[in-house]
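**Q** compute the structure for the input listed below.
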Amino acid sequence: MTWTTAQQDALQNAIQRRNERNILQNQLAQTKTELAKRQQEQAVLLDQWRNEQADVDRLNRLSWASLYHDLLNQKEQQLTKEEAEAQHARLRYDAICATVIALQQQCKDQEKRLPGFSDVDQLYEQLIESKREALLNSSDAVREQYQQHLTTLIHNNHYAQELTEAKGAGIQALQEVRQLGQLLDEARTWGTWDMLGGSTISSMIKYRKLDEVRDQSQQVAYSLQQFRREYKDVDSTFLPDWTFDNNLTRFVDIFFDNIFTDWSVQSRINEARTTAQTLEDHLVTAIAELQNQQDKSTEQTKQLSDQFQRFLETV
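**A** Below you'll find the model as predicted:
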């Protein structure tokens, strides 16, 4: 089978169209990501506006709070302040609404263009397959080059996938650890308040937070185990001093022992918070290095893919 000039021109055109399609897909993905982010902000700002408006409505209607402000001759001053805050919240909400509408329209425009590329992958694969068939009549050296390109690319893609899975597990573990740290901070705050003579309510909230800490500790231990498993698959040596086991059970066990005094509670909270911060620091370092390795792998994959395609397109 021979490879004609017309086929080569068609392949070059298919390559160009695929690149255009890929760029458009990336743009659409970025637009959707930005839209999702802005929609989250929109929901937050809507809640803020409603809350500020509720404060205005509360002062405008007859209530104990309204009577209290009347007695202190502060109602008009307070109402003006609440109205200003409500107006500011409304302006911020209107601004984000305009941004969301613009991004939604941008998504529609980009999605409308994509069907024009619906046949490009099939056409490209047909032409590349024809080129592969043409290689059957080529020399042994050319066929060997083809197999080397393919084997190297497959191996690199496999390693890239392992890096992606390891980084994803690390990010999940980091999120769990940070959530635990936040709960510990809240428990520590209520514990301090309780030791300084807080009420029964403060004690109740503190121990409720400790229950949440205990539950979250188990999530942390599980997520760290998952990360260890994925990290081991990468078989990396860029963090040889990393150890997973030391801190796996400390969070889970720390609140199961008997606690007799408030000082003991606070001491355990502080110890757990220190451990959580240490784990967070280790995870941030590990994820950053995995990201660095992933960036290198991505660039290498792109280079290998480009080399392979140039080989198929020009041999």
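**Q** CA only for contacts and neighbour counts going forward, please
**A** Will do.
**Q** is residue 259 in a helix, a strand, or coil?
**A** When states are read from DSSP: H, G, I helix; E, B strand; the rest coil, the local structure at residue 259 comes out as coil.
**Q** kindly report the same for residue 243.
**A** Taking three-state DSSP as the rule, one finds residue 243 in the coil state.
**Q** ok, residue 78 next?
**A** On the three-state scheme (three-state DSSP), residue 78 is labelled helix.
**Q** now it: how far from residue 153?
**A** Residue 78 sits 68 Å away from residue 153, taking CA to CA, to the nearest Å as the criterion.
**Q** between those two, which one's more packed in?
**A** The neighbour comparison of residue 78 against residue 153 (other CA atoms under 10 Å) goes to residue 153, with 19 against 16.
**Q** leaving out chain neighbours, which residue sits closest to that one?
**A** residue 304 (6.2 Å; CA to CA, 6 or more residues apart in numbering).
**Q** repeat that for residue 86.
**A** Spatial nearest neighbour of residue 86, chain neighbours left out: residue 52 (4.7 Å); criterion: CA to CA, 6+ apart.
**Q** give me the neighbour count for that neighbour.
**A** 21.
**Q** can you tell me the element it falls in?
**A** Element membership of residue 52, judged by DSSP states H and E, is helix 5-60.
**Q** that helix: what's the following helix or strand?
**A** The helix or strand immediately downstream of helix 5-60 is helix 64-71, counting by DSSP H and E.
**Q** what lies in contact with stretch 235-254?
**A** Defining contact as CA atoms under 8 Å, 6 or more residues apart in numbering, one finds that stretch 235-254 is touched by 214, 217-218, 220-221, 224-225, 228, 268, 272, 275, 279, 282, 286, 289.
**Q** mind giving me the PyMOL command for buried ones among the residues you listed?
**A** Taking 16 or more other CA atoms under 10 Å as the burial criterion, the selection of buried members of these in PyMOL is written as:
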select buried, resi 214+217+218+220+221+224+225+228+268+272+275+279+282+286
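**Q** what's the farthest-apart pair in the contacts of stretch 235-254?
**A** Every pair in those was compared (CA to CA); the two farthest apart turn out to be 268 and 289, at 31.8 Å.
**Q** what does stretch 109-129 rub up against?
**A** 7, 10-11, 14-15, 17-18, 21, 24-25, 27-28, 312-313.
**Q** what's the farthest-apart pair in the residues you listed?
**A** Across these, the two members that end up farthest from each other (CA to CA) are 7 and 28, 31.0 Å apart.
**Q** returning to what we had before: could you check the angle helix 64-71 makes with the helix holding residue 52?
**A** Taking axes from the mean of the first three to the mean of the last three CA atoms, to 10 degrees, helix 5-60 and helix 64-71 form an angle of 60 degrees between their directions.
**Q** which strands and helices lie in contact with helix 5-60?
**A** helix 64-71, helix 75-113, helix 120-135 (3 or more CA pairs under 8 Å, 6 or more residues apart in numbering; DSSP states H and E).
**Q** to check against the first, give me the structure of this:
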Amino acid sequence: MYSEINEKLVEIQGKLHKKEKYDLQLEDYKRELQIVEQELGDLRERLKSEEKDVVKLESMSLKNLVAILSGTKEEKLSKEKQEMIAAKHKLEEAVKTKMVIDEENLKLQNALKAFEKIEEEYHQLLSQKETIIKSGTTRFAEKVFELSGKEGSLKAYLVEVEEAISAGNYAKSALEDARSSLEKAEGWGTWDMFGGGALSGVMKHQHIDQAEALLHKAQTNIRQFQKELLDIREQAHLKIEISDMLKFADFFFDGFIADFMVQGKIQQSLEQIRLQTNRVTEILLNLTAQLEKKRRELENIQKEKQEIILNL
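**A** As a prediction, the model looks like this:
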């Protein structure tokens, strides 16, 4: 009887850990959603302001005619249009981010429905366990239950670490793809500066467009990686502030269109991607070491429990 309850306790502990993780992730997504919604409001106001500036400059007032004659209006108009495009682009990226967060929130809410009665089931099993221990049918029952508790916690932790490593590998791969596209853009940009002609300019822009899409994917994957780390960061002794990982893409999407044609901007962005890739790699190495350590602990616990059961 107690062997069956042991197995159920190990299984249910895994489900409890999963529920705790989903609750943490949902709470973090809600917090992030508030920030994104505030940003969306600010960006919409900024875009309206930039559009007004362009319309104002394009009107044919006497003041504007003087500006045209002095050669200053076109330069200023070009700058205002760039700022308007940059604001529009940042707004579009924020809308995409909100869509991703909304989708993840819905997934988590649906996933949590499967665990609505899990705590009730757990307490029922604990009650049965207590009854068996008090009955004194075997003097080793309490020790076996204790080891099963440790086994359940370790198994649940290992599952979470494996899921975090998987998410981290996806994030790292997306960063490397974005880096590759930017390196190609950098190469075509260098050729363009030395008179590469129309082809080099077109190819450079194509790789920049591709890099932008890949950076959005990388940001999404990093967000998922960050959420997977929420419930294991303390036990895994992570020294890197994972909340900062979500901020790196702002460097790219703020003024992406306005500034990205500048060769120096590409080089700066490449440096940012390399830095972020190194941070993800460092966390993955830490998690892999934790995984091996906890696997050995689990093997020892299972071996000790098995020896007790065989001697009953």
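**Q** quick TM-score on the pair, please.
**A** A TM-score of 0.53 describes the superposed chains when it is computed by TM-score structural alignment, normalised by the length of the second structure; 179 aligned residues with a CA RMSD of 2.4 Å.
**Q** for residue 142 of the first structure, which of the helices and strands packed on helix 5-60 of the first structure is the nearest?
**A** When these are compared for distance to residue 142 of the first structure using CA to CA, the nearest one is helix 120-135, at 7.4 Å.
**Q** any idea of the angle that closest one forms with helix 5-60?
**A** Using the same axes, to 10 degrees, the interaxial angle of helix 120-135 of the first structure with respect to helix 5-60 works out to 150 degrees.
**Q** who's more crowded, residue 7 and residue 28 of the first structure?
**A** A side-by-side neighbour count of residue 7 of the first structure and residue 28, using other CA under 10 Å, places residue 28 first with 19 against 15.
**Q** got the contact list for that one?
**A** Shown in contact with residue 28 of the first structure (CA under 8 Å, 6+ apart): 107, 110, 111.
**Q** ok, residue 286 of the second structure to residue 120 of the second structure distance?
**A** 35 Å.
**Q** helices of the stretch 1-150 of the second structure, residue ranges please.
**A** Remark: helices assigned in the stretch 1-150 of the second structure by DSSP state H, counting those that start in this stretch are 2-58, 62-70, 73-112, 118-135, 141-193.
**Q** in TSV: those, plus distance to residue 259 of the second structure.
**A** Output for the helices of the stretch 1-150 of the second structure, formatted as TSV (distance: least, CA to CA, whole Å):
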stretch	distance to residue 259 of the second structure
helix 2-58	16
helix 62-70	25
helix 73-112	9
helix 118-135	52
helix 141-193	14
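**Q** looking at these, which is buried most?
**A** Comparing these by mean neighbour count (mean count of other CA atoms under 10 Å), helix 141-193 ranks first with a mean of 20.
**Q** and whatever helix or strand comes next after it, what does it pack onto?
**A** Taking DSSP H and E as the definition, the helix or strand that follows helix 141-193 of the second structure towards the C-terminus is helix 198-229. When contacts are defined as 3+ CA pairs under 8 Å, 6+ apart, helix 198-229 of the second structure sits against helix 2-58, helix 73-112, helix 141-193.
**Q** distance to residue 257 of the second structure added to these, as a markdown table?
**A** As requested, those are exported to a markdown table (distance: least, CA to CA, whole Å):
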| stretch | distance to residue 257 of the second structure |
| --- | --- |
| helix 2-58 | 14 |
| helix 73-112 | 6 |
| helix 141-193 | 14 |
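**Q** so which of those helices comes closest to residue 65 of the second structure?
**A** Go through these one by one with CA to CA and the one that ends up closest to residue 65 of the second structure is helix 73-112, at 8.5 Å.
**Q** onto which residues of the first structure does the closest one map?
**A** Counting by TM-score structural alignment, helix 73-112 of the second structure pairs with no residue of the first structure.
**Q** and what of stretch 209-220 of the second structure?
**A** Mapping stretch 209-220 of the second structure onto the first structure (TM-score structural alignment) gives residues 211-222.
**Q** what's in contact with that stretch?
**A** Under the criterion CA under 8 Å, 6+ apart, residues 173, 176, 177, 179, 180, 183, 184, 248, 249, 251, 252, 255 lie in contact with stretch 211-222 of the first structure.
**Q** contact partners for the residue nearest the centre of the first structure?
**A** The central residue of the first structure, meaning the one whose C-alpha is nearest the mean C-alpha position (CA atoms, centre = their mean), is residue 171 at 7.5 Å. Taking CA under 8 Å, 6+ apart as the contact definition, residue 171 of the first structure lies against residue 287.
**Q** just tell me what it corresponds to in the second structure.
**A** In the second structure, the residue equivalent to residue 171 of the first structure is residue 169, according to TM-score structural alignment.
**Q** how near is its match to residue 22 of the second structure?
**A** Computed with CA to CA, the distance linking residue 169 of the second structure and residue 22 of the second structure is 20 Å.
**Q** hang on, the earlier thing: make TSV from the contacts of stretch 109-129 of the first structure and add distance to residue 37 of the first structure to it.
**A** As requested, those are exported to TSV (distance: CA to CA, whole Å):
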residue	distance to residue 37 of the first structure
7	45
10	41
11	39
14	34
15	33
17	30
18	28
21	24
24	20
25	18
27	15
28	14
312	41
313	41
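**Q** what subset of these is buried?
**A** When the contacts of stretch 109-129 of the first structure are checked for burial by 16+ other CA under 10 Å, the buried set is 11, 14, 15, 17, 18, 21, 24, 25, 28, 312, 313.
**Q** one step back: okay if I get the helices and strands packed on helix 5-60 of the first structure as a markdown table plus distance to residue 165 of the first structure?
**A** Formatted as a markdown table, the entries for these read as follows, by distance: least, CA to CA, whole Å:
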| stretch | distance to residue 165 of the first structure |
| --- | --- |
| helix 64-71 | 55 |
| helix 75-113 | 29 |
| helix 120-135 | 27 |
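**Q** of those, which is nearest residue 259 of the first structure?
**A** Ranking these by their distance to residue 259 of the first structure (criterion: CA to CA) puts helix 64-71 first, at 42.3 Å.
**Q** next, the angle from the closest one to helix 75-113.
**A** Angle of helix 64-71 of the first structure versus helix 75-113, following the same axes, to 10 degrees, is 130 degrees.
**Q** residue range for helix 64-71 of the first structure in the second structure?
**A** Helix 64-71 of the first structure corresponds to no residue of the second structure when matched by TM-score structural alignment.
**Q** what's the spacing between residue 10 of the first structure and residue 177 of the first structure?
**A** When CA to CA is the yardstick, residue 10 of the first structure and residue 177 of the first structure sit 53 Å from each other.
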